[in-house]
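[1] sequence and predicted structure, then a few things I'm wondering about:
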Amino acid sequence: DGVANGDGISSKLNGNSIGSKIDTPNVKKRHRRAKSGGLKNVGDGDDSDGYEFMIVSLENKQWHFEAGDSQERDEWINAIEQQILNSLQGNEINKSNKRSTPSDPAGMQAIRTIRGNNSCADCGAPNPDWASINLGTIVCIECSGIHRNLGTHLSRVRSLDLDEWPPDLVRVMMSIGNGIANSVWENSLKNRTKPGPTSPRDEKEKWIRAKYEAKEFLPPPPYLDIALNQQLIDALVREDIRNIILVLGHSRAEDINCPYSKDDGRTALHIAAALGNVVYVQLLLWYNANVKVVDHEGRNALWYARSSGSTECVELLMNNGCPEHPTLPRRRGSSAQAGKNDVFEKLPASVI
């Protein structure tokens, strides 16, 4: 949300906002937009000393910078990062000023009071004001930049102060928080030392990538002899948010979209919708749950959401492309009843 475009960044860099660093004579500011062939490699005929870096936008525009030495390079990086941050904040403030219905301050304060949310989930910096909504964590501004570099398939970053917060996202954040999330993602640190607020950025990035990308500190699934899709459904039925996060951390899309058994074609998304729990539905969608999958009786998640009476789940599923399905539910035969697992006996009768 709120990405400063390349032209905006480029124009600000040519102004006075970064100070005297702009006039440094030893820095060659080659703002070369990448063509299809990509950027030129270091040392291919120019007089570069090798102290180079690039800015890559979300639209894959690229700018190549060279500096005379490592200190000058680091000064440039710090200055440009600060300018990009200022541009992001400026864009978001302008957008927020135009809103007729800003985010509920009470909801934002409630998120901040969840266990562990008084400090950054990744480095412990006090009073963080950025969130990773799919992880359910609060992080500081520096760690939020690292999270953005992970990609939205791992972390979806949003500002507590600058972005809009629909009620369903607030509920996700209220259901998790840094305490629960870190009990999963930092369960087994293997004698690794967690970075602190003043640790260098590269140390924080190594930690965050090891934590969420390589999943080095993730504990084993709750049960080693039960399929992940069955464990996920069991955690949903029991409303065990910690185990839901843990199993999702181990799961691939095929696990999440796998039916419970050969006799019961319901997937985790069907069960979450049947429970009418918008938090679970949203988490599953972020983890690539397929809204078009139907169960053994031809019913999709939208049918289950409507049966549960949850308008929030219905709207969320429809907004994510869950189709209206013409197949009417059929009465389950004795063979299906015989294959029913006791985990579903804990569901409401309307779900069965």
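    Done, it's in. Note that the structure is a prediction, hence the values are computed from the model and not measured.
[2] from now on I want contacts and neighbour counts done on CA atoms only, so please keep to that.
    Will do.
[3] can you map out the helices along the stretch 201-350 of the chain?
    201-208, 228-237, 241-250, 253-256, 268-275, 278-286, 301-308, 311-319, 334-338 (DSSP state H, counting those that start in this stretch).
[4] quick one: distance of the third one to the chain centre.
    With Cα atoms, centre = their mean, to the nearest Å as the basis, the distance from the averaged C-alpha position of helix 241-250 to the chain average is 14 Å.
[5] now do that helix and helix 228-237, the angle between them.
    Here the directions of helix 241-250 and helix 228-237 differ by 160 degrees (axes from the mean of the first three to the mean of the last three Cα atoms, to 10 degrees).
[6] tell me which residues touch the residue nearest to Thr311 when sequence neighbours are not counted, please.
    When the adjacent residues along the chain are set aside, Thr311 lies closest to Ala305, with 7.6 Å between them (Cα to Cα, 6 or more residues apart in numbering). By Cα atoms under 8 Å, 6 or more residues apart in numbering, the contact set of Ala305 is 273-276, 311, 313-314.
[7] rerun that using 7 Å as the cut-off
    When contacts are counted by Cα atoms under 7 Å, 6 or more residues apart in numbering, Ala305 touches 273-274, 276, 313-314.
[8] second one coming, line it up with the first:
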Amino acid sequence: MTVDFEECIKDSPRFRANIDEVETDVVEIEAKLDKLVKLCSGMIEAGRAYISANKLFINGIRDLSHHSVLIFQLFVSFQECLEKCGESLQEIVNYHMILFDQTQRSVKQQLHNFVKEDVRKFKETKKQFDKVREDMEIAQVKNAQAPRNKPHEVEEASSTLITTRKCFRHLALDYVLQINVLQAKKKFEILDSMLSFMQAQYSLFQQGFNILDEVDPYMKKLAAELDQLVIDSAVEKREMEHKHATIQQRDFAYDDSKVEFNVDAPNGVVMEGYLFKRASNAFKTWNRRWFSIQNSQLVYQKRLKDALTVVVEDLRLCSVKPCEDIERRFCFEVVSPTKSCMLQAESEKLRQAWIQAVQASIASAYREISDNYYIEVTSPSTSSIDSASEPRERIVKGESILQRVQSLPGNEICCDCGQADPRWASINLGNLLCIECSSIHRSLGVHCSKVRSLTLDTWEPELMKLMCELGNTVINQIYEGACEEQGLKKPGPNSSRSEKEAWIKAKYVQRKFLKKMCGSEALVEGSRKSHHWSVKKCRRHNSSIRAPKTRRKYRHDARIMSPREDSDESSGEVDIEQEASDPEDGRELDPKTLLHKASRARNLSVMAEALAHGADVNSVSEEDESKSPLIQAVAGGSLIACEFLLQNGADVNQRDVRGRAPLHHATCLGHTGQVCLFLKRGASQMEVDEDGQDPLSIAVQAANADIVTLLRLARMNEEMREADGPFGQPGQYPSSSPTELQYRKCIQEFICLSIDEC
């Protein structure tokens, strides 16, 4: 419906009729659009409530699918079905959200804007148009009523009519223009809004169809599985009813004949069940608890959710025995170094089963400490340390040891003749040699020099560490200290063999070039600058009980003390505190005293100097309970110092005034690596001290599980050697047997831990 502009100028009855029709139509369309917008708002609110309810429903499906993992573990399709249904419904809900968002924009907002902006503007213009038209009608009446005999009134009325008619025509044209635009706009605005809404509806159902169409094959497959599930459930129901009827016919008395234990159980639980435990309070009450043997521990709990209470922390340290001297029946006792626990089973068979389970767990714990590492058999080397079996990752051979040892200051050339790239070493002296000088060293005898190849022989980690602690610079400062004062010339790489041999014998056998002991202070200071010993806290593996940390104080010379204050021993930590003043001067010490103090202070360079000046490696200190340098090195906590003394002929079984050998002292201090080293060197563990204690009893009292295990393994190994030797002769046990290799591998692994972790 359009209004003619010409009719607007004439202000004809036809124009006025058209205006009335347009105004009536606008009022009607406004009312209908308002109603439609309100209905759209209600639909959107209801749709959002529908979406919220759908989301809650989908979350419920997801919760059920997660719960089904616990309930329907054997029926994987159940969880998969719920997850797929939840995913599909979630996508459909997402499309519903898109639909309502589109409806919000295309219907509610678009039509609302049309009503509030275009229709409101039309109404405002209509008010102005009605007022101007009324003013023009008044001006026309006044102009018609003006008398002829009053010219000024006629002129005034005519002027007012002209002005009013001009204003009316301008406003009427604008009004007609707005009417025609509104009529045209209303057509495409409403149509565009409805079309957008219908397209959103189409997208919703089309996408929903695509989603469900993709799921359709799976649903058909699931329907077939569901049919089979119904059949299987019926069969299972019949079987359960049969089992129920069978069990009902049994005697419900407790049957303990089938009680058994398994030390190799996959879950680590060797045995579990109810036992009565006697409390440690004054009333000695008995409580029924659920006990289990797991991870080499005896534990119990009252309820499933309660934390485990540890009765025995390490079964390797305990023993078990039946008890017949109390009133209750079927009792047995588990005894550890710190406490004992009285337990009661429900029958004699159960008691025997528990005792056997504890004993089997103890044996299994011993096996585990040996079986945790890989066994590798190597050829014997020229070292006094037997390397018949070492862990693969711990053995260093070839170029790696060559590079590490040659990187030390002075080790790039031969210690005696200066030949470049030396590939041989004297392991008791700690220096590097060329092949010609090494052959001369061999002729001196192993009491003077023990030669080993850096590339052809296998090196134990303790020997490699020993070589890295000394080196050519340190050794030459000791054995060639007086060469400069005497004006002697050292042989070179091109010197004859006789010249080199004469020099080496004079240097190491006759010791003509030693500097006096008064130079030890400068040597120690030099070694401090050339060596950086890092301080690290030690970590233990496979040990449930740590040896107590011991702090030892003793008097010593400050110049002898190594800059390293933490022990390189892994199973215990020994802190050695320096005292600010000591009346004893290092320059006045005799070689024997210097060796004792340096051994305790873990200073290998000063130890080498003392040995060079004639100190007896097995000398004893009358002022310190007749302790040997090896015992002093044990007290200092250094495995490498012990290795150095042993390489130079220290007696591993030499005892002090209290009857304690180095193995006793290492066990008391909890030095697991030193214990392993002494056992590896054939230390006797059967000797007792003045208190009647052997190393094993000391370790048991200290509750050191690692050392107890090592000593027991060593004792078992010795017993098997004596029992299995051919023709009943002890000492003929084959060195390559599985038991021997297992034991040696275990010993070497603890030594490696002591070196690597400190």
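    Sure, I can see it. These numbers come from a predicted model, not from an experiment.
[9] which residues in the stretch 201-350 of structure 2 form helices?
    348-371.
[10] Thr327 of structure 1 is in contact with His296, isn't it?
    No - Thr327 of structure 1 is beyond contact range of His296, at 11.2 Å (criterion: Cα atoms under 7 Å).
[11] how close does Lys262 of structure 1 get to Asp295 of structure 1?
    11 Å (Cα to Cα, to the nearest Å).
[12] could you do Val56 of structure 1 as well?
    43 Å.
[13] corresponding residue for the residue nearest to Thr311 of structure 1 in structure 2?
    Ala305 of structure 1 maps onto Ala666 in structure 2 when the alignment is built from TM-score structural alignment.
[14] just give me the neighbour total for the residue lying closest to Arg306 of structure 1 once chain neighbours are set aside.
    Excluding its sequence neighbours, the residue lying closest to Arg306 of structure 1 (Cα to Cα, 6+ apart) is Val314, at 6.3 Å. The tally of other residues near Val314 of structure 1 (other Cα atoms under 10 Å) stands at 24.
[15] and Val314 of structure 1, what pairs with it in structure 2?
    So, by TM-score structural alignment, Val314 of structure 1 is matched to Val675.
[16] what range in structure 1 does stretch 277-295 of structure 2 sit on?
    Counting by TM-score structural alignment, stretch 277-295 of structure 2 has no counterpart in structure 1.
[17] next: stretch 123-140 of structure 2.
    So stretch 123-140 of structure 2 is aligned with nothing, judged by TM-score structural alignment.
[18] and if you look at stretch 724-736 of structure 2?
    By TM-score structural alignment, stretch 724-736 of structure 2 lines up with nothing in structure 1.
[19] what's the answer for stretch 52-62 of structure 2, then?
    Stretch 52-62 of structure 2 maps onto no residues of structure 1, going by TM-score structural alignment.
[20] same check on stretch 358-372 of structure 2?
    So stretch 358-372 of structure 2 is aligned with nothing, judged by TM-score structural alignment.
[21] and what of stretch 429-436 of structure 2?
    So stretch 429-436 of structure 2 sits over residues 135-142 in structure 1, by TM-score structural alignment.
[22] pretty sure Gln742 of structure 2 contacts Ile369?
    No - the pair Gln742 of structure 2 / Ile369 is not scored as a contact, 9.6 Å apart, by Cα under 7 Å.
[23] neighbour count: the two, which is higher?
    Taking other Cα under 10 Å, Gln742 of structure 2 and Ile369 do not tie; Gln742 has more neighbours (22 against 19).
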